[in-house]
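In: can't give you the sequence, but here's the structure:
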């Protein structure tokens, strides 16, 4: 029976060396999880005999267990690289349509604009409504086609934070034909088709702490003769006075900027509540509006909360999706299928989907990757130990062969 003991030891040690060699080979593989061979003794039992008659007949590899400990996180600076710090897996859809799970977050955009892994599997996530910010409940493949521009958004509000010179005594003379006079500024608003319409704002002091606000859409029009946008007032400290201010919406008619297909004129609200009247010259601290022209996708990046932020040629950056994470009751029950991917099994249980940072799901690190969790030093020591075990079992077989030779040669 010693031949069987030694042979089983050789087989087990060989499989152990295979596992160790696989770990060492993947010491630099992104998201790789090391495995270890777990052994069990083999026992033969005589039928009808008591337990005292059972005897060992060798060893076998009972299981190859995966070690899902956290790997080191290395910063790469790539805007599509993302690492999981904690529990969870990225869910991906393989080319055959089946689901798989991975810890390797080195993603990229393919020629069709799909967010994919190095193996070509599509990354799954929750689509986000850019208007409401709400996301879908079902994960789906993420795609960002470069040839699909975002629709223009009509301007509905202008916000200006400026300072009007408190030292002005008389009504200020405003020079026409100049979009930026001594007490004036301008900004482009956008119609429903994304065509820019210039709006000029002028301020004329009409009394103590009060100013008239004028607007023009045509720089050749005398501001004081154009429709007024109301009055802005300040208190004795130069702070905006909402009770004394009376601003009216600006009516925008895009006929001059879009004569061939002009949209219907519309009203734009004017917010000057952050303006001041201090004893310093006129200055514009901030001037914004909430519309934009249509734009093409220029780049995407993944933030630490898994949000996929898309940047467009019109200057708009908005959340388009959120990367989904999956977790399992027993991750060690997952089946490795190669390419840094696992698939669920009966032992792992079904995938539970969620968002990064929620509940038991790990957080994400943008612009970084999770390294292999292989401890190279430990694996080299394990390899030497496994090699010694292999040699010892080989010696067992050699010794048994010598014993058998002695028995054969007895006369």
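Out: Yep, that arrived. If you're wondering where the values come from, they're calculated on a predicted model, not measured in any experiment.
In: C-alpha only now, for contacts and for neighbours.
Out: Will do.
In: residue 80 touches residue 107, doesn't it?
Out: Yes. Counting by C-alpha atoms under 8 Å, residue 107 is a contact partner of residue 80 at 5.6 Å.
In: for the longest helix that the chain contains, packing partners?
Out: Looking across the chain with DSSP state H, the single longest helix is helix 376-408. Helix 376-408 is packed against helix 2-25, with contacts defined by 3 or more C-alpha pairs under 8 Å, 6 or more residues apart in numbering; DSSP states H and E.
In: tell me the buried residues in the longest helix of the chain?
Out: 376, 379, 382-383, 386-387, 389-390, 393-394, 396-397, 400 (16 or more other C-alpha atoms under 10 Å).
In: so can I have JSON lines of those showing distance to residue 36?
Out: As requested, the buried residues of helix 376-408 are exported to JSON lines (distance: C-alpha to C-alpha, whole Å):
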{"residue": "376", "distance to residue 36": "13"}
{"residue": "379", "distance to residue 36": "10"}
{"residue": "382", "distance to residue 36": "10"}
{"residue": "383", "distance to residue 36": "11"}
{"residue": "386", "distance to residue 36": "12"}
{"residue": "387", "distance to residue 36": "15"}
{"residue": "389", "distance to residue 36": "16"}
{"residue": "390", "distance to residue 36": "17"}
{"residue": "393", "distance to residue 36": "20"}
{"residue": "394", "distance to residue 36": "22"}
{"residue": "396", "distance to residue 36": "25"}
{"residue": "397", "distance to residue 36": "26"}
{"residue": "400", "distance to residue 36": "30"}
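In: take the one below as the second:
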């Protein structure tokens, strides 16, 4: 019976849905995390009576027809790239982007990765790096005798060196944008890399037209809403249960047919 295959496809689709929801919930406290959702499409149809088929010599046509679908499949798990809440941390190397744009990070293999996680640290050389030691791009190094470390809304990094009375500009934090930011590929560690779908990075300074601004002493939290995820989880569970009941009903029908004398 087709019902077995159709219901099985529904159960597999809802299993994927639960997997996506569980990953969102697991990352509720991940800095800069962007939640995902599962998108589905119906499968091909078997037409037993096509719409518009002529039913008589005078050209009468079937107004609706008869067709049966083959189930469902998961077609995509897009990321929802909305802004997460901005939380104050009080740490001078913590930075958040308010608006559009990603920090640029240099990977060990020479590629550039992109992130909304601005929890930066200073390495042994005084260079700003991520929690995993990846260097911010462009690189910014803070002298050992620096004080009053500040990052402006436009990304200018300044310190007072030694006994100087004026600030010294150490460098400029830039931001990258993409035509299709949903096309970025997540590689873990709160990092994304560009793909053919995302288009090339468009780099500019914070505060430029179309780009967000920098908030020092703040971090962007995940954009996961617990109540929404739990509601989606309950809906996915119910859909899974209903598909399992269809398999049970189809099995009972097949058994009744087999018992006919």
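Out: Perfect, thanks for sending it. Here the structure is a predicted model, which means the values were calculated and not measured.
In: for the longest helix of structure 1, give me the average deviation versus structure 2.
Out: Mean deviation of helix 376-408 of structure 1 relative to structure 2 after superposition (mean C-alpha distance after the TM-score superposition for structure 1): 1.0 Å.
In: in structure 2, what range does that helix match?
Out: Counting by TM-score structural alignment, helix 376-408 of structure 1 lines up with residues 226-258 of structure 2.
In: go on, stretch 319-339 of structure 1?
Out: So stretch 319-339 of structure 1 is aligned with residues 169-189, judged by TM-score structural alignment.
In: chain center to that stretch, what's the gap?
Out: Put simply, stretch 169-189 of structure 2 sits 14 Å off its chain's centre (C-alpha atoms, centre = their mean, to the nearest Å).
In: repeat that for stretch 120-130 of structure 2.
Out: 27 Å.
In: hmm, who's touching that stretch?
Out: 93-95, 105, 118-119, 131, 133, 135-136, 139-144 (C-alpha atoms under 8 Å, 6 or more residues apart in numbering).
In: ok, of the residues you listed, which come out buried?
Out: For these, buried by 16+ other C-alpha under 10 Å: 93-95, 105, 118-119, 133, 135-136, 139-142.
In: tell me the average deviation of stretch 4-16 of structure 2 from structure 1 after fitting.
Out: Looks like 0.6 Å for stretch 4-16 of structure 2 (mean C-alpha distance after the TM-score superposition for structure 1).
In: counterpart of residue 135 of structure 2 in structure 1?
Out: In structure 1, residue 135 of structure 2 lands on residue 122 (TM-score structural alignment).
In: skip the chain neighbours and tell me the closest residue to that match.
Out: residue 116 (4.3 Å; C-alpha to C-alpha, 6 or more residues apart in numbering).
In: gap between the one you found and residue 356 of structure 1?
Out: For residue 116 of structure 1, the distance to residue 356 of structure 1 equals 18 Å [C-alpha to C-alpha, to the nearest Å].
In: how about the residue nearest to the spatial centre of structure 2, what does it touch?
Out: Geometric centre of structure 2, nearest residue: residue 79, 2.7 Å, by C-alpha atoms, centre = their mean. Going by C-alpha under 8 Å, 6+ apart, residue 79 of structure 2 touches 34, 35, 36, 37, 182.
In: derive a PyMOL selection command for the buried subset of the residues you listed.
Out: Here is the PyMOL command that selects only those of those that count as buried (16+ other C-alpha under 10 Å):
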select buried, resi 34+35+36+37
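In: residues near residue 8 of structure 2, how many?
Out: 19 (other C-alpha atoms under 10 Å).
In: what residue in structure 1 is paired with it?
Out: Looks like residue 8 of structure 2 aligns to residue 7 there (TM-score structural alignment).
In: ok, residue 68 of structure 1 touching residue 36?
Out: No. Residue 68 of structure 1 is beyond contact range of residue 36, at 11.3 Å (criterion: C-alpha under 8 Å).
In: rewinding a little: okay, and which of the contacts of stretch 120-130 of structure 2 map to strands?
Out: 95, 105, 135, 136 (DSSP state E).
In: okay, those in JSON lines with distance to residue 175 of structure 2 next?
Out: Below are those laid out as JSON lines (distance: C-alpha to C-alpha, whole Å):
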{"residue": "95", "distance to residue 175 of structure 2": "12"}
{"residue": "105", "distance to residue 175 of structure 2": "11"}
{"residue": "135", "distance to residue 175 of structure 2": "15"}
{"residue": "136", "distance to residue 175 of structure 2": "11"}
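In: for the residues you listed, which one is nearest residue 187 of structure 2?
Out: Taking C-alpha to C-alpha as the measure, residue 187 of structure 2 lies nearest residue 105 of those, at 12.8 Å.
In: next up, the contacts around the closest one.
Out: Counted by C-alpha under 8 Å, 6+ apart, residue 105 of structure 2 has contacts 112, 113, 114, 115, 130, 134, 135, 136, 137.
In: if we use 7 Å, what do you get?
Out: Listed by C-alpha atoms under 7 Å, 6 or more residues apart in numbering, the contact set of residue 105 of structure 2 reads 112, 113, 114, 134, 135, 136, 137.
In: still contacting in structure 1, which of those residues?
Out: With the contact criterion set to both residues aligned by TM-score structural alignment, their matches' C-alpha atoms under 7 Å, the contacts of residue 105 of structure 2 that also touch in structure 1 are 112, 113, 114, 134, 135, 136, 137.
In: what is the neighbour count of the fourth one?
Out: By that I understand residue 134 of structure 2. Residue 134 of structure 2 - counted by other C-alpha under 10 Å - has 19 other residues nearby.
In: wait, what's in contact with it?
Out: 105, 106, 107.
In: do that again at 8 Å, thanks
Out: With contacts defined as C-alpha under 8 Å, 6+ apart, the neighbours of residue 134 of structure 2 are 105, 106, 107, 108.
In: repeat for the third one
Out: The contact partners of residue 114 of structure 2, taken as C-alpha under 8 Å, 6+ apart, are 102, 103, 104, 105, 176, 191, 192, 193.
In: and with 6 Å instead?
Out: 102, 103, 104, 105, 191, 192 (C-alpha atoms under 6 Å, 6 or more residues apart in numbering).
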